[in-house]
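S.K.: Below: sequence and its predicted model.
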Amino acid sequence: MPLLTVVGLIGFCAVLSALSNAPTPPKPMYATADMSVLSLPSTEGGSNTETNLSLPVKVFDSENRGIGDANVIAWSPDRKKAYSGVTDLEGNVILKILNPGLPPGKAEGYIKIKVMREGYRDFTSDYLLRCFGAELPWTDLMLEESEARRILDLASALFLRTSCSPYFLFSVFSFYLCLLQQ
């Protein structure tokens, strides 16, 4: 009987040792950009305008602490170009995005992002930043392009202070402006 107790105790200790040496699961991480909407310049008429954007990205953990040395990869809305960077000790990186394009036949698209770091689960967002072309549907509202741009800029600024979509705010302001013009 004492032999079985000793063998059982050794087996129990072996199981506890195996459980205590198990690797810890990776922690979650997240990434955000300082902006949520981006307007791309028009390429109509064969315009070769260079577009150089600086996209600040913040990578942080579940306790809102910045994660350093994380690899950040972003894809343009048409998914033809990729841009990358490594975060600093505070979890910040500025990605230089050169000449992003929209998907063929689309008036809008999204910048996709993937963040990787050892000890953390990979973070992926297909909708980090909404991009739209200069060809917005303001002709349906009978607005001049400059008026629509001003309204959209105001709507985007209000979006940062409220939870409403900038396109919802754009629609409200456009309707109000159309009423004033009549």
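M.R.: Cool, got the structure. All of these numbers come straight from a predicted model, not from anything done at the bench. Numbering: from 1, shown residues only.

S.K.: use CA for all of it now, contacts and neighbours both
M.R.: Will do.

S.K.: so what's Thr124 closest to, chain neighbours aside?
M.R.: Nearest non-adjacent residue to Thr124, counting by C-alpha to C-alpha, 6 or more residues apart in numbering: Lys114, 4.4 Å away.

S.K.: Wasn't that neighbour part of a strand?
M.R.: Yes - using DSSP: H, G, I helix; E, B strand; the rest coil, the assignment for Lys114 is a strand.

S.K.: Who are the contact partners of it?
M.R.: Counting by C-alpha atoms under 8 Å, 6 or more residues apart in numbering, Lys114 makes contact with Val72, Ile73, Ala74, Asp122, Phe123, Thr124, Ser125.

S.K.: Secondary structure added to those, as TSV?
M.R.: Formatted as TSV, these follow (three-state DSSP):
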residue	secondary structure
Val72	strand
Ile73	strand
Ala74	strand
Asp122	coil
Phe123	strand
Thr124	strand
Ser125	strand
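
S.K.: farthest pair in these?
M.R.: The most widely separated members of these are Ala74 and Asp122, with 13.5 Å between them, by C-alpha to C-alpha.

S.K.: Of the two, give the one with the bigger neighbour count.
M.R.: Each of Ala74 and Asp122 has its neighbours counted (other C-alpha atoms under 10 Å); Ala74 has more, 24 against 17.

S.K.: tell me the contacts of the closest residue to that one other than its chain neighbours?
M.R.: Closest residue in space to Ala74, ignoring its immediate chain neighbours: Ile113 at 4.3 Å, by C-alpha to C-alpha, 6+ apart. For Ile113, the contact set (C-alpha under 8 Å, 6+ apart) comprises Val72, Ile73, Ala74, Trp75, Thr124, Ser125, Asp126, Tyr127, Leu128.

S.K.: Use this one as the comparison:
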Amino acid sequence: MTSKTSSQKIRATIIKIEGWLNGELSRSGVYVYRLYLHQKQREYEAKLPLAIEREEQLRLASQQAKLKETERIIKTREKEALKHADTRAIARRALGKTRQIPLVLKTQVIDENNIKFEGKCPYCSNLIGTNRGHIDHIYPIIMGGLTKIENLLYVCSQCNLKKSSSTLMEFCTSKSGLNFEILSKELNAVGKRF
């Protein structure tokens, strides 16, 4: 029996060698290899959308993380800016460099105008009603003027809007046609320093 088995092995080997020589085995080997490649390509193509989707998800997650970090930085900077703005506002108030005029000071300026200028605008001499006037910084805050009684006047709204942020000299010479020397002497006489 062992001899038959060995002879069968020998015949199988001979058949394989003949197949190689005839090219049959190589063709079938190439065919099998091609099937293998097609199967692997199909597996890759099936996995590709999942990989692309994962990559897209990672990219979106990264963008969201960057956006959250940017928002956090902006909020932190806004908080710091508010702290500094509060500090600057306190310093301005302490130095008198603020546009907000306390009610007590407003009342003093209006009363002073009623006494010293008889309720008339110091610039145009028109009568000012109690609710129609503005408090003017003679020397503008934007140029370093202070919110102190010596730098404040109760004037008519038209003159204050014309004057805007200009100095008294600019207002007299270019915007109103007033005589600067006369007006400055009048204001100095009533205790205004600008």
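M.R.: That came in fine, so what should we check first? Just so it is clear, the model here is predicted, and its values are computed rather than measured.

S.K.: quick one: TM-score?
M.R.: The TM-score (TM-score structural alignment, normalised by the length of structure 1) is 0.29; 85 aligned residues with a C-alpha RMSD of 5.2 Å.

S.K.: of the contacts of Ile113 of structure 1, closest to Ile10 of structure 1?
M.R.: Each of those was checked against Ile10 of structure 1 using C-alpha to C-alpha; the closest is Thr124, at 45.0 Å.

S.K.: Tell me who's in contact with that closest one.
M.R.: Lys112, Ile113, Lys114, Val115.

S.K.: Over to Gly85 of structure 1?
M.R.: Asn71, Val72, Ile73, Val93, Ile94, Leu95.

S.K.: does the fifth one sit in a helix or strand, and which one?
M.R.: It refers to Ile94 of structure 1. strand 92-98 (DSSP states H and E).

S.K.: Same question for Asn113 of structure 2.
M.R.: Assigned by DSSP H and E, Asn113 of structure 2 falls in helix 103-116.

S.K.: Who are the packing partners of that helix?
M.R.: Contacts defined by 3 or more C-alpha pairs under 8 Å, 6 or more residues apart in numbering; DSSP states H and E place helix 103-116 of structure 2 against strand 152-156.

S.K.: now the strands for structure 2?
M.R.: For structure 2, the strands defined by DSSP state E occupy 133-137, 152-156.

S.K.: follow-up on the earlier one: ok, of the contacts of Ile113 of structure 1, which come out buried?
M.R.: By neighbour count, with 16 or more other C-alpha atoms under 10 Å, the contacts of Ile113 of structure 1 hold Val72, Ile73, Ala74, Trp75, Thr124, Ser125, Leu128 as buried.

S.K.: now the residues you listed in JSON lines, with distance to Phe60 of structure 1?
M.R.: As requested, the buried ones among the contacts of Ile113 of structure 1 are exported to JSON lines (distance: C-alpha to C-alpha, whole Å):
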{"residue": "Val72", "distance to Phe60 of structure 1": "12"}
{"residue": "Ile73", "distance to Phe60 of structure 1": "15"}
{"residue": "Ala74", "distance to Phe60 of structure 1": "17"}
{"residue": "Trp75", "distance to Phe60 of structure 1": "20"}
{"residue": "Thr124", "distance to Phe60 of structure 1": "13"}
{"residue": "Ser125", "distance to Phe60 of structure 1": "14"}
{"residue": "Leu128", "distance to Phe60 of structure 1": "15"}
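
S.K.: Out of those, flag the one nearest to Lys58 of structure 1.
M.R.: Val72 (9.8 Å).

S.K.: need the contact list for that closest one.
M.R.: Per C-alpha under 8 Å, 6+ apart, neighbours of Val72 of structure 1: Ser84, Gly85, Val86, Thr87, Ile113, Lys114, Val115, Met116.

S.K.: Let me know the closest of the residues you listed to Leu3 of structure 1.
M.R.: Met116 (51.3 Å).

S.K.: Thought Phe123 was touching the closest one, still the case?
M.R.: Yes - using C-alpha atoms under 8 Å, Met116 of structure 1 is in contact with Phe123, at 6.7 Å.

S.K.: what residues are up against the closest residue to Ala33 of structure 1 other than its chain neighbours?
M.R.: Closest residue in space to Ala33 of structure 1, ignoring its immediate chain neighbours: Val57 at 4.6 Å, by C-alpha to C-alpha, 6+ apart. Counting by C-alpha under 8 Å, 6+ apart, Val57 of structure 1 makes contact with Ala31, Thr32, Ala33, Asp34, Asn92, Val93, Ile94, Leu95.

S.K.: dump the residue contacts of the third one.
M.R.: Read it as Ala33 of structure 1. Ala33 of structure 1 neighbours (C-alpha under 8 Å, 6+ apart): Leu55, Pro56, Val57, Lys58, Leu128, Leu129.

S.K.: okay, now the last one: neighbour count?
M.R.: Close neighbours of Leu129 of structure 1, defined as other C-alpha under 10 Å, add up to 22.

S.K.: close enough to count as contact, it and Val37?
M.R.: Yes - in terms of C-alpha under 8 Å, Leu129 of structure 1 counts as a neighbour of Val37; the distance is 5.9 Å.

S.K.: How many residues are close by Ala91 of structure 2?
M.R.: Residues near Ala91 of structure 2, counting by other C-alpha under 10 Å: 13.
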